[in-house]
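*Asks:* Sequence and computational prediction follow.
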Amino acid sequence: MTIESVLSNNRIIAATQLKDIKRADESQCCAMILMNGKLSELMHMPMVHKPLFIHMDLLKGLKNDKEGIAFLKEFINPTGIVTTKGNLIEAAKKEGLLTIQRIFLIDTNSLKTAIQNIKDYRPDAIEVMPGIAPKIVKALKQELDIPIILAGLITTKEDVLHAFEAGAEAVSLSNQLLWNGTTEAITTK
């Protein structure tokens, strides 16, 4: 599986809590990012059918290292992970997991640092925050050749439209009202 195949039929990713994972799995979103939780809860999570990414930086009860990634792969077997940490990107890739590197852009220096880190670790996609700053997509696309997911503070259909118009391959959002919006449904008013 590739990140492009995950995003091929719909470009909405549900950013969800464990308590809402069933609702996200039943929605029309193309994938889910589990935004938090405890390892003990994750071990008893209901089976899901959509690609599942686990946000490693927000998961409690599992160390953020290569052994933690190996455990996650063996006992949970998600599609992939989301993280800000390059060492976890490397470890997850070795385990055959897809990787999304989350970056926070607050100024020019953070942009330069993020581009260098992405070039160094080569995640399968990047999640750019805040998602309401779609003009940054063009600058990133000039430097990088990987899918860009905008996330953070995306709350309306218009925010989603602006992200796609700017060239983002997908958006990740927690607004459940937008989880069922396919690209075609979002783009029609």
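*Replies:* Yep, that arrived. Residues are numbered from 1 along each chain as shown.
*Asks:* only C-alpha atoms for contact and neighbour calcs from this point on.
*Replies:* Will do.
*Asks:* can you map out the strands along the chain?
*Replies:* 12-16, 31-34, 37-38, 52-55, 59-60, 80-83, 98-104, 125-129, 148-151, 170-173 (DSSP state E).
*Asks:* May I see the buried residues of the fourth one?
*Replies:* Same thing as strand 52-55. Neighbour counts over strand 52-55 (16 or more other CA atoms under 10 Å) mark 52-55 as buried.
*Asks:* re earlier: mind putting the strands of the chain into a markdown table with distance to Gln142?
*Replies:* Listed next are the strands of the chain as a markdown table, based on distance: least, CA to CA, whole Å:
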| stretch | distance to Gln142 |
| --- | --- |
| strand 12-16 | 23 |
| strand 31-34 | 26 |
| strand 37-38 | 36 |
| strand 52-55 | 27 |
| strand 59-60 | 33 |
| strand 80-83 | 23 |
| strand 98-104 | 17 |
| strand 125-129 | 14 |
| strand 148-151 | 12 |
| strand 170-173 | 18 |
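*Asks:* Between those strands, which one is closest to Glu74.
*Replies:* Among those, the nearest to Glu74 by CA to CA is strand 80-83 (12.3 Å).
*Asks:* Ala70 is in contact with Lys94, isn't it?
*Replies:* No - assessed by CA atoms under 8 Å, Ala70 is found out of contact with Lys94, at 9.1 Å.
*Asks:* Who has more neighbours out of those two?
*Replies:* Per other CA atoms under 10 Å, whichever of Ala70 and Lys94 has more neighbours is Ala70, with 18 against 13.
*Asks:* structure B:
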Amino acid sequence: MEFTKNGFYQRLEQHKLIAVLNDPSQIEKLIKYKQNISAATLMTGNILSVKKYIDLLHKEGIPVILHIEKIEGLKADHYGVDFIIEYVKPFGILTTKKSIMKQAKSKGAFVIQMVFLFDTVNYQNVLDSLDNITVDMLEIMPCRATDLISEIVTLSPVPVVTGGLLTDLRYVKEVLSTGVASLATSNVDIWKRGV
């Protein structure tokens, strides 16, 4: 199945939920609740299994964003990025590394930059870098830093997704009130319920 950037953004408007897969055993549950989910972030697998997982999810109509640094046996260099984009063919790439972002964008991939907010210097660096964004989306971690995420959403030229530390359903409304395009979580209770 072919997915487009605009089609993906439309999916996010309909279902503000991206399922995060940390283990292959979660794939069956994701398929069961796919009507509540706009996409999946794949953070598990190795160079022998990742294509099989992506092909299965794409066949189910679920765009897959691959966290390239989490794939065992894959070196996240120029050749590794080319291999993923040309052979494995996820809808998008998620990464923390600028070199991977640049290479993936040069190949026409949809790219999400993952950023961790761990102190005020890091937060200020994120704000300072927003004018030079070259990716398609930002993923800000953890989602419980709602006041900081709200400001990033307001200033960001690209849509923002957030996730991490979403341990309880009661935080969903608070996180979504920040104006993010989507919430990324591995919490199956949230997949089941939808947002």
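*Replies:* Good, I have the coordinates. If you're wondering where the values come from, they're calculated on a predicted model, not measured in any experiment.
*Asks:* I'd like the TM-score for the two structures, please.
*Replies:* Once superposed, the chains reach a TM-score of 0.87 (TM-score structural alignment, normalised by the length of structure 1), with 183 aligned residues with a CA RMSD of 1.8 Å.
*Asks:* rewinding a little: tell me which two of the buried residues of strand 52-55 of structure 1 sit farthest apart.
*Replies:* Longest distance between any two of these is 9.8 Å, between Leu52 and His55; criterion CA to CA.
*Asks:* In stretch 35-52 of structure 1, which residues are buried?
*Replies:* So, applying 16+ other CA under 10 Å, buried residues of stretch 35-52 of structure 1: 35-37, 42, 50-52.
*Asks:* And Ala19 of structure 2, what's its match in structure 1?
*Replies:* Aligned counterpart of Ala19 of structure 2 in structure 1: Ala14 (TM-score structural alignment).
*Asks:* Distance check, the closest residue to its match other than its chain neighbours against Lys135 of structure 1.
*Replies:* Leaving aside its sequence neighbours, Ala14 of structure 1 sits nearest to Met32 (CA to CA, 6 or more residues apart in numbering; 4.7 Å). Going from Met32 of structure 1 to Lys135 of structure 1 by CA to CA, to the nearest Å gives 25 Å.
*Asks:* ok, now Leu153 of structure 1?
*Replies:* Computed with CA to CA, the distance linking Leu153 of structure 1 and Lys135 of structure 1 is 15 Å.
*Asks:* again, but for Gly181 of structure 1
*Replies:* Distance from Gly181 of structure 1 to Lys135 of structure 1, by CA to CA: 22 Å.
*Asks:* same question, Ser5 of structure 1
*Replies:* Note on Ser5 of structure 1: its distance to Lys135 of structure 1, by CA to CA, is 25 Å.
*Asks:* Of these two, which one has the most company?
*Replies:* Lys135 (15 against 10).
*Asks:* Now do the contacts for the aligned partner of that one in structure 2.
*Replies:* In structure 2, the residue matched to Lys135 of structure 1 (TM-score structural alignment) is Asp147. Residues in contact with Asp147 of structure 2, defined by CA atoms under 8 Å, 6 or more residues apart in numbering, are Thr178.
*Asks:* Now do the helices in structure 1.
*Replies:* Counting by DSSP state H, structure 1 has helices at residues 3-6, 21-26, 39-42, 66-75, 86-94, 108-121, 136-143, 157-166, 183-187.
*Asks:* Rebuild these as JSON lines, extending it with distance to Leu59 of structure 1.
*Replies:* Output for the helices of structure 1, formatted as JSON lines (distance: least, CA to CA, whole Å):
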{"stretch": "helix 3-6", "distance to Leu59 of structure 1": "22"}
{"stretch": "helix 21-26", "distance to Leu59 of structure 1": "15"}
{"stretch": "helix 39-42", "distance to Leu59 of structure 1": "7"}
{"stretch": "helix 66-75", "distance to Leu59 of structure 1": "11"}
{"stretch": "helix 86-94", "distance to Leu59 of structure 1": "13"}
{"stretch": "helix 108-121", "distance to Leu59 of structure 1": "21"}
{"stretch": "helix 136-143", "distance to Leu59 of structure 1": "28"}
{"stretch": "helix 157-166", "distance to Leu59 of structure 1": "27"}
{"stretch": "helix 183-187", "distance to Leu59 of structure 1": "30"}
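*Asks:* Cool, thanks, signing off.
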